[in-house]
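Student: Predicted model and sequence below, questions to follow.
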Amino acid sequence: MQGLYALEHSRNANYLLSLDLIEKQFDTRFSQLAEDEKQVGWIFEKNHQRKPENIQIGKKLPEKVRQLALDILDAYWNSDEQEALQEQKFAPLLQQVRASYKEDNDALTEEKKNIMAVFKEVYEQEQPTIDVDASDVSKKTLVKAIDIYHNKLQEDVKNLEARLLQQSRIIYTNYLIGLIWVTEIAELVNLEKAAKASSLLKAPIFEGDYKMGQNVVCQTLKNSDALKLAKEQRKIDDAVLRTTVRELYKKVIKEDEEYINYQKLGQNNAEDDKKIVNHILKNIIFKHEITNSYFEELDLSWSENRKVVQSMAVKTIKAIMGDTEEEDGDAEETEITINKNFELSPLSKNWDEDVVFYKNLYNFNVEGNQRYEDIIAKKTKNWDIERLALIDKVILKMAICEMINFYSIPVKVTINEYIELAKTYSTPKSKKFVNGLLDSIAQDLIEQGDIKKSGRGLMDNK
């Protein structure tokens, strides 16, 4: 959804960029008209006291400027009221020039209006048929604006698809970083203990003060070959991570009440170890501004992806502890068996299939954008579709796309999934709005034969 939301923003931005081109092209022409009008006045001022054979008019000037200048010069020379014209600062003569250029200005204003209207009508068409009463210059401006829109949009479509897959990889990288930071915190505790042991002061060492260093979850993560391999494959920079985690440890964790209480407990207990690691992950690593600023530099959508990363990390801790329950505390544990061969959490259960679905959903939405826009517009006749919340429009388009193009997904499943997205990402009223609109649209599409389902897609398809 993030990619299509970004693409919708891109459409709007490219549309405005093309409109801006039209505006600037016409602004230049309006300015030129004003400049030409002044040129006529300057030529008159320069030549009205000369003889006709001695006048000076630049050969490169526009034909209309030259002709108007000659006309008002002739009018002045042939007038019997030259003295009166001079007293009036030649206003009657120059008024003829202003009237002529006002006609041009009005005509250009109308032409601009027509060009803007046609652009709004055809800008998304790949090979638009342009029918507009306008000058060749204006037609060229229109064609250029449409070309800019399409070329920029095609570039954005490709870049966003690549960025979407990259963003998915970043989610997994951030999950690994969270786990690595847990091991680094334990390592910092052990380093503190070693430094105190080597101190010349030989102060007594209280094991409880360094309890985190022997945390069974941290040690299992540290010794995990799977985590080491994943870190190498992702080329995660330990040095940068350590700089951040040192600051987090000194400024936040050592002052955290739950951490202090954990350190005061007796001998290490696996359940206590799990609880403190979960607390540090959920409430510090994935929440504090020190680490959030780091994650945000890697992931522009961190505020949305944080919950996914946190969920993956918590599931990993459960796997280490041998938990099979979905939520902590759902069952009493009589004995904890540490799973040293735990598996890292996948981004999804069937990632390869998900990537294919991901790409298809994106590309179908790109290809059918105008069709889905028209379907929504017909169902929202009393609304200006441009006033629709952008996120709602994206959700509706994605749902329509999925209903039409993915034969194995039941209609009801699609509608329910996108209602959930509306609840999570849009306004409080969006759930009801999206639900009602999708139900109505789905019914129309089924009746028109645009929705064809097979296999599992036929389930609950009423």
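Tutor: Alright, I've got the coordinates.
Student: from here on, contacts and neighbour counts on C-alpha atoms
Tutor: Noted.
Student: Name the helix or strand for Ala134, please.
Tutor: Here Ala134, judged by DSSP states H and E, is contained in no helix and no strand.
Student: From Arg29, how far off is the closest residue to it other than its chain neighbours?
Tutor: Of all residues not flanking Ala134 in the chain, Glu111 sits nearest, at 6.0 Å (CA to CA, 6 or more residues apart in numbering). Going from Glu111 to Arg29 by CA to CA, to the nearest Å gives 12 Å.
Student: Now do the contacts for Gly208.
Tutor: The contact partners of Gly208, by CA atoms under 8 Å, 6 or more residues apart in numbering, come to 263-267.
Student: Return the residues in contact with the residue nearest to Ala134.
Tutor: Counting by CA under 8 Å, 6+ apart, Glu111 has contacts 133-134, 138.
Student: One more to weigh against that first structure:
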Amino acid sequence: MDEKFAPDLNAPERPDYEKLHKQKEHAKKVYERSFLHQSVIDTESDPEVKVAVLNARNEFKKQVAKDRKYFRVLLGENVNSIYERYIKFLMLPYKIAEEAEFNFNKNKNKFIITPEDALNEIKLKQNKLVEALSLNKHIEAARIKKNISWREGEIASIYRDIVRPDKEYREYLMKPSDFETDKAFILYLLKTLIFKSNIVDGFFEEGDIYWTEDKSIIKSLVVKTLKEIEEDKREDFDLLEISGNWEEDQEFYRELYDKTVADEEELEKLVEDKIKNWDIERLAATDKIILKLAIGEMIHFPSIPVKVTINEYIEISKEYSTPKSKQFVNGVLDKVSEELVKSGVIKKSGRGLIDNK
């Protein structure tokens, strides 16, 4: 828009700066309003403004098409990233134990050994759960296949700044232990020291904008895996799957994404019609996305009951949107679903016919 209404300094006549500025500012307003009401372009009287807005809209649509392809790919990559982080944190206890062993060997060769140097750090390498994690064939296979590793310096920093100064760790090193004691300490290590550490957060936030949300999922997977390890089967335990049927789930989220994106303008109108007392421009962007996805799911997935969809998206709004979003999302989806069921747009079959009221 700025380029379209920039003055031509090589023109034979002096540019009308005031007119160009007014046209530019007006065109920007028309462009912004056109996303809510397409008719504002059709009724625009200034042909130059109209052409500028139409061209800007076309450029925007091209960029949106690129973005849609990019984010579709990103959906799958994010799930894969969660699984890789899951493996990475299962590797962490024995990587820390290796660092502790290195520290122990370095200190024992000192000419003068202080009480601080005399910590029995080698014990962590002998922890039965650490041994189980280091010998597990599934972790090793995933590590090799996906080339998973901790960056240079990260393990040393975790051990030096988080683990070694910890009082519980030092007490653990001084006591005899059995499998259950070893297991309890590793759970403490991960749950209390690692997953609550700002240092560890910093390692991941650097290159992953989703770390804050993904961390709770990864922590849950890691803790559940460790809790299920039994002493007599500790060297051959199975890893958890992110999904019980990943191929089916992958097909579902891709179809939901594709159909919601394809129907975006129609879904926008449906939402707009139901919030006449709200300013759609002031509506939280997250709420709009939640509403569109929910309506798209109700329309395009006949086997999912309406109430199941509504309840799921209410939970999503509680987690990711504003404090008032729960009631708002619930109210809008109730109205929209009732109307679309009556008009026959929403048609359920099989499990989707189950009444969850």
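Tutor: Sure thing, it's come through. None of these values were measured; they are calculated from a predicted model.
Student: now the contacts of Glu111 of the first structure as a markdown table including distance to Asp392 of the first structure and neighbour count?
Tutor: Below are the contacts of Glu111 of the first structure laid out as a markdown table (distance: CA to CA, whole Å; neighbours: other CA atoms under 10 Å):
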| residue | distance to Asp392 of the first structure | neighbour count |
| --- | --- | --- |
| Asp133 | 37 | 11 |
| Ala134 | 38 | 16 |
| Ser138 | 36 | 21 |
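Student: which residues touch Pro410 of the first structure?
Tutor: Pro410 of the first structure touches 403, 453, 456-461, counting by CA under 8 Å, 6+ apart.
Student: So among the residues you listed, which ones count as buried?
Tutor: 403, 453, 457 (16 or more other CA atoms under 10 Å).
Student: Could you check which residue of the second structure pairs with the last one?
Tutor: Okay, so that is Gly457 of the first structure. Using TM-score structural alignment, the partner of Gly457 of the first structure in the second structure is Gly352.
Student: Restricted to strands, list the contacts of Gly208 of the first structure.
Tutor: Here DSSP state E is the test, and the contacts of Gly208 of the first structure give no hits in strands at all.
Student: Can you select the buried ones from the residues you listed in PyMOL?
Tutor: With 16+ other CA under 10 Å as the criterion, this PyMOL line picks the buried residues out of the contacts of Gly208 of the first structure:
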select buried, resi 263
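Student: From the contacts of Gly208 of the first structure, pick the one nearest Ala195 of the first structure.
Tutor: Gln263 (18.3 Å; CA to CA).
Student: what about the aligned partner of that closest one in the second structure, distance to Lys167 of the second structure?
Tutor: Matched by TM-score structural alignment, Gln263 of the first structure corresponds to Leu173 in the second structure. To Lys167 of the second structure, Leu173 of the second structure is 10 Å away according to CA to CA.
Student: and which of the buried ones among the contacts of Pro410 of the first structure is nearest Val217 of the first structure?
Tutor: For these, the nearest to Val217 of the first structure is Gly457 (43.0 Å; CA to CA).
Student: how much space between that closest one and Glu23 of the first structure?
Tutor: 49 Å.
Student: Also Val277 of the first structure?
Tutor: In this view, Val277 of the first structure and Glu23 of the first structure are 59 Å apart by CA to CA.
Student: between these two, who's got more neighbours?
Tutor: Val277 (22 against 15; other CA atoms under 10 Å).
Student: wait, what's in contact with the aligned residue in the second structure for that one?
Tutor: Under the alignment by TM-score structural alignment, Val277 of the first structure pairs with Ile186 in the second structure. Residues near Ile186 of the second structure by CA under 8 Å, 6+ apart: 93, 129-130.
Student: any idea whether Ile186 of the second structure is helix, strand or coil?
Tutor: helix (DSSP: H, G, I helix; E, B strand; the rest coil).
Student: what about the spatially most central residue of the first structure, helix or strand, and which?
Tutor: Nearest to the mean C-alpha position of the first structure, counting by CA atoms, centre = their mean, stands Ala6 at 3.1 Å. Assigned by DSSP H and E, Ala6 of the first structure falls within helix 2-47.
Student: any idea which helix or strand comes after that helix?
Tutor: helix 63-77.
Student: which residues sit against that next one?
Tutor: By CA under 8 Å, 6+ apart, helix 63-77 of the first structure touches 36-37, 39-41, 43-44, 47-48, 57-58, 82, 85, 93-94, 97.
Student: are any of those residues buried, and which?
Tutor: Using 16+ other CA under 10 Å as the threshold, 36-37, 39-41, 43-44, 47-48, 57, 93-94, 97 are the buried ones among the contacts of helix 63-77 of the first structure.
Student: For Gln154 of the first structure, state which of these is nearest.
Tutor: Asp36 (39.8 Å).
Student: picking up where we left off before, how close does the residue nearest to the centre of the first structure get to Tyr362 of the first structure?
Tutor: 11 Å.
Student: for the first structure, longest helix please?
Tutor: Criterion DSSP state H: the longest helix present in the first structure is helix 136-197.
Student: Pull the distance from that one to the chain's centre.
Tutor: Relative to the chain's own centre, helix 136-197 of the first structure is displaced by 11 Å; criterion: CA atoms, centre = their mean, to the nearest Å.
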